[in-house]
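Asks: generate a structure from the sequence data that follows.
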Amino acid sequence: MRRRFLGLTAAVAAFGMTAVLSGCGGESGSGDVTLKLVAADYDIAGGSSTKTYWHNVVEDFEKKNPNIKVDVQIFSWDVVDAKVAEMVKAGNAPDIAQIGAYSDYASSGKLYSVDQLLSIPVEANFLSPLADAGNVKRVQYGMPFVASTRLLFYNQTLFEQAHIKPPTTWAEIASDAKALKAKGVKTPFALPLGSEEAQAETMMWMLSDNGGYTNTVDGYDIDSPENIQAFDWLKANLVEPELTGPVAPGKLNRQDAFDAFAKGEVGMLNGHPSLMEAAKKKGIKFGMVPLPGQNGQAKAAMGVADWIMGFKQGGHRAQIGKFLDFTFSDANVLKFADQYDLLPSTVSASSAMAADPKHKELKPFLAALPTSELPPVGKTSWPKVSETVKKKIGSAVAPGGSPKSVLQDIAKVAMDAENAE
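Replies: The predicted structure is shown next:
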């Protein structure tokens, strides 16, 4: 998943900064191999922290493996997927890519499967929802590099002023939002269904009514009765009573909603771990609870992941596997997750983070991740479906809009895209 799934906004221009880290030299003999790694830049402040992270990983790895060098190129999230696509098209695929999507490359036979690369202990250490999301036709190709999940954030100060408690059901969301509006809160419940990340907000509400993008046999089920009911409820109980603020949900982007929450203008919204730091920097007191369902807690939180993969073209299977085994050590996984307020993708690193008192605020996110559900990123049709959701879902809750009709339209696009695979 791209930066838009983790909800981190690229802080560089569209032709963003690129950085190149070299190993300790080129190939120095017939037994030496130089791996090419392309990675995404997670430093939203435009600094060099991602570059430094990979430099340290490569330096430590090369000390232990002197016959394997690693050259790293870092690109902004704005361009990294396109850069890798260009390299692959030109017949110059990197050995390893840490980017937003893997399914197209897997489906076209360009990637090693995970069991061809990783040692058994490392392969078995991924959290199961993340490992499952890395599958294409029941074979894992995408390795979850870093993860996140979502919880319902609420402004504690505004809740205390309105004499309300965090919601546990849909009805309580609506009643809390009404109480916040009565106290003059600008946006009682922020519902970002704009183009930036509508596919994620949509999935959260689907899950809250025991629905989702797919059914139990992994076929699309976008216009299911549960999904229609969820958006009917949103329209009737939050949007039409004007509890979602001055910007129409279809025009509200996630980052704008987060910024407004950090300014104290939003009572409730769905958020991920990085919102904690933004809110704390602005002095906002907040709490977090699982997103309520119609009659209680939703069946699952929405999980998200970014991916790392190994390309076949260079023929360096053994060396790629050795480097990835090293990359997924607890020390490396924890350092990266800690640096960017994200969640580890492995069982052992997640347990270590949960046991560390300095990460106590992340515990609700960590607790939600092992049973989370991810978007169907293993489907090569998913990018088309995701873009369609972003374009259309806001109209489902707009004046005169029909959730059923909009979801049926999206379902047809999904079916056509699936049949075209």
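
Asks: from here on, contacts and neighbour counts on C-alpha atoms
Replies: Noted.

Asks: any idea where the helices of the stretch 301-421 of the chain begin and end?
Replies: Assignment of helices within the stretch 301-421 of the chain using DSSP state H, counting those that start in this stretch yields the ranges 317-327, 330-339, 347-355, 363-368, 382-396, 403-419.

Asks: and the ones you listed as CSV, adding mean neighbour count and distance to residue 299?
Replies: CSV is the format used below for the helices of the stretch 301-421 of the chain (neighbours: other CA atoms under 10 Å; distance: least, CA to CA, whole Å):
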stretch, mean neighbour count, distance to residue 299
helix 317-327, 19, 33
helix 330-339, 17, 26
helix 347-355, 17, 21
helix 363-368, 19, 11
helix 382-396, 20, 22
helix 403-419, 18, 21
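
Asks: residues in contact with residue 235?
Replies: For residue 235, the residues meeting the contact criterion (CA atoms under 8 Å, 6 or more residues apart in numbering) are 396, 397, 398.

Asks: how near is the residue nearest to the first one when sequence neighbours are not counted to residue 225?
Replies: In space, residue 396 comes closest to residue 403 once its chain neighbours are excluded; the distance is 4.4 Å by CA to CA, 6 or more residues apart in numbering. Applying CA to CA, to the nearest Å, the value for residue 403 to residue 225 is 11 Å.

Asks: to compare with the earlier structure, here is another sequence to fold:
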Amino acid sequence: MTGLTAAVAALGMAATLAACGGPGSDDVTLKLVAADYGDSPANSSQKYWDKLSAAFEKKNPGIKVDVSVYSWNDVDAKVKKMVADGHAPDMAQIGAYSDYAASGKLYSANDLLSIPVQSDFLPQLADAGEVSRVQYGMPFASSTRLLFYNKTLFDKAGLTPPQTWDQLQADAKALKARGVKIPYALPLGREEAQAETMMWMLSGGSGYTDDVGTYSIDSPQNVKTFEWLKNDLVGQGLTGPTPPAKLDRAQAFAAFTRGDVGMLNGHPTLMQMAAKKGVRFGTVPMPGIHGRARSTMGVADWMMAFRQNGHKDQVGKFLDFVYSEKNVLDFSREYDLLPVTNSASDTMADDKRDQKLSQFLGELPNSQLYPVGKTSWAQVSAGIKREIGSAVGPNGNPGATLGRLQRSADAAENAE
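Replies: Just a heads-up that it's a prediction; the model follows:
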């Protein structure tokens, strides 16, 4: 009896250990750190994740999901510190993944996702999530950029939205003559200078990298683009009283919603902001030198999963749930963002409720993303934020500024 009692006790202990998350058990708590896409407590991303996690936990007893949401100003630094301290979360939904992938800290998408879910990602977003041809970054939210214009100001001046640089300049001059404070808002301040820079580089026929992925920051086309911005836009007094190097995108968006801006590049969130303030606006593709730009800028934020805690199977189950068509659509509609999957994109394209996003959605297939697969990109982007605004200032030299940025990018790339 003593042996039997001991055996029963041992079995009971084993059951208790399994219930507490012992080896082979699904009874775990996953930690997710995520960025906040809301603009107020009422629509904080915490509410989205809490609702989604509760639905997942109901279907998957034994797996809990603990989500901490931080502002975009803080979230990347929070995750970086957690990883440095040896306490990586199971998942992070932030702005960059490649440095963690390069140091071997991440599961690949192939490790985690079912085949139908992984194959549902939009191809250009899946490709952008690769390091050395292996996908580690899973796109979570995306957007494209269009040129916004104030319809009221344009109607009063008898203007049509521009399709070329010359037309953009002519419209800006006409708006300035009518007393518009900021005919064209050119935010090259540190908040998001890398975005405005890329949009103009693409409209000038180049970009941050060439066709084989080598940095081409000081390409002849890019130098010509910034010479035009300096001389034909900023130098003509068409970008308002704040120097572009001091103007952040948030300030530019706020000025647009006050009716002080004639034109600026914007993402879908600006539609909601402008509508709340009663601003009549239109959107058109970014003008190019002789016609609309060949491509616009696309942006993706990333989901990644860290190896440290070893919860591969449970993380995979959760991410399969996260990327279901319904959940991707719910998030995209809540925050006026574009879906990252084919299934949700097709549904959105056919749904009348989503017509306000249709033009942004149409630009996505031909959009170009930051070179996020380069582990040097974070350093290069930081340099662009610091320096690019000076290129269009009164004493600026676009060729010299872009040349310095190119040399820094080459050095960062060679240091890898």
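
Asks: returning to what we had before: surely the residue nearest to residue 396 of the first structure is in contact with residue 394?
Replies: No - taking CA atoms under 8 Å as the definition, residue 403 of the first structure is not a contact partner of residue 394, at 9.4 Å.

Asks: hmm, back to that, and the helices of the stretch 301-421 of the first structure: which comes nearest residue 300 of the first structure?
Replies: Closest to residue 300 of the first structure of those, according to CA to CA: helix 363-368, at 7.6 Å.

Asks: that closest one vs the second structure, average offset?
Replies: Superposing on the second structure and averaging over aligned pairs (mean CA distance after the TM-score superposition for the first structure), helix 363-368 of the first structure comes out at 0.6 Å.

Asks: and the end-to-end length of stretch 40-55 of the first structure?
Replies: Using CA to CA, one end of stretch 40-55 of the first structure lies 14 Å from the other.

Asks: which stretches of the stretch 151-300 of the first structure form strands?
Replies: Counting by DSSP state E, counting those that start in this stretch, the segments of the stretch 151-300 of the first structure that form strands are 151-155, 187-189, 266-271, 286-289.

Asks: which of the ones you listed sits most buried?
Replies: Most buried of those, by mean neighbour count (mean count of other CA atoms under 10 Å): strand 187-189, with a mean of 28.

Asks: for it, grab the matching residue range in the second structure.
Replies: The aligned range for strand 187-189 of the first structure in the second structure is 182-184, by TM-score structural alignment.

Asks: equivalent analysis for stretch 384-401 of the first structure, please.
Replies: Here stretch 384-401 of the first structure aligns to the second structure at residues 379-396, judged by TM-score structural alignment.

Asks: next, count neighbours for the closest residue to residue 377 of the second structure other than its chain neighbours.
Replies: Once flanking residues are discounted, residue 377 of the second structure sits nearest to residue 371: 6.5 Å by CA to CA, 6+ apart. Residue 371 of the second structure is surrounded by 18 other residues when neighbours are defined as other CA atoms under 10 Å.

Asks: for residue 371 of the second structure, give me its contacts.
Replies: Taking CA under 8 Å, 6+ apart as the criterion, residue 371 of the second structure is in contact with 128, 208, 209, 213, 377.

Asks: and residue 356 of the second structure, what pairs with it in the first structure?
Replies: Counting by TM-score structural alignment, residue 356 of the second structure lines up with residue 361 in the first structure.

Asks: quick one, helices of the stretch 51-200 of the second structure?
Replies: Assignment of helices within the stretch 51-200 of the second structure using DSSP H, counting those that start in this stretch yields the ranges 75-84, 98-102, 109-112, 115-118, 123-128, 151-157, 165-177, 193-203.

Asks: nearest to residue 407 of the second structure, of these?
Replies: Closest to residue 407 of the second structure of the helices of the stretch 51-200 of the second structure is helix 193-203 (CA to CA; 16.7 Å).

Asks: whereabouts in the first structure does the closest one align?
Replies: Counting by TM-score structural alignment, helix 193-203 of the second structure lines up with residues 198-208 of the first structure.

Asks: for that stretch, give me every contacting residue.
Replies: Outside stretch 198-208 of the first structure, the residues that reach it (CA under 8 Å, 6+ apart) are 5, 191-193, 212-213, 226-227, 230-231, 253-254, 270, 291-294, 297-302, 375, 386-387, 389-390, 393-394.

Asks: determine how far that stretch lies from the middle of the whole chain.
Replies: Chain-centre distance of stretch 198-208 of the first structure: 13 Å, with CA atoms, centre = their mean, to the nearest Å.

Asks: do you know how far residue 218 of the second structure is from residue 398 of the second structure?
Replies: 9 Å.

Asks: again, but for residue 350 of the second structure
Replies: As defined by CA to CA, residue 350 of the second structure lies at a distance of 44 Å from residue 398 of the second structure.

Asks: and if you look at residue 29 of the second structure?
Replies: Here residue 29 of the second structure is placed at a distance of 52 Å from residue 398 of the second structure (CA to CA).

Asks: one more: residue 359 of the second structure?
Replies: If you measure residue 359 of the second structure against residue 398 of the second structure using CA to CA, the figure is 32 Å.
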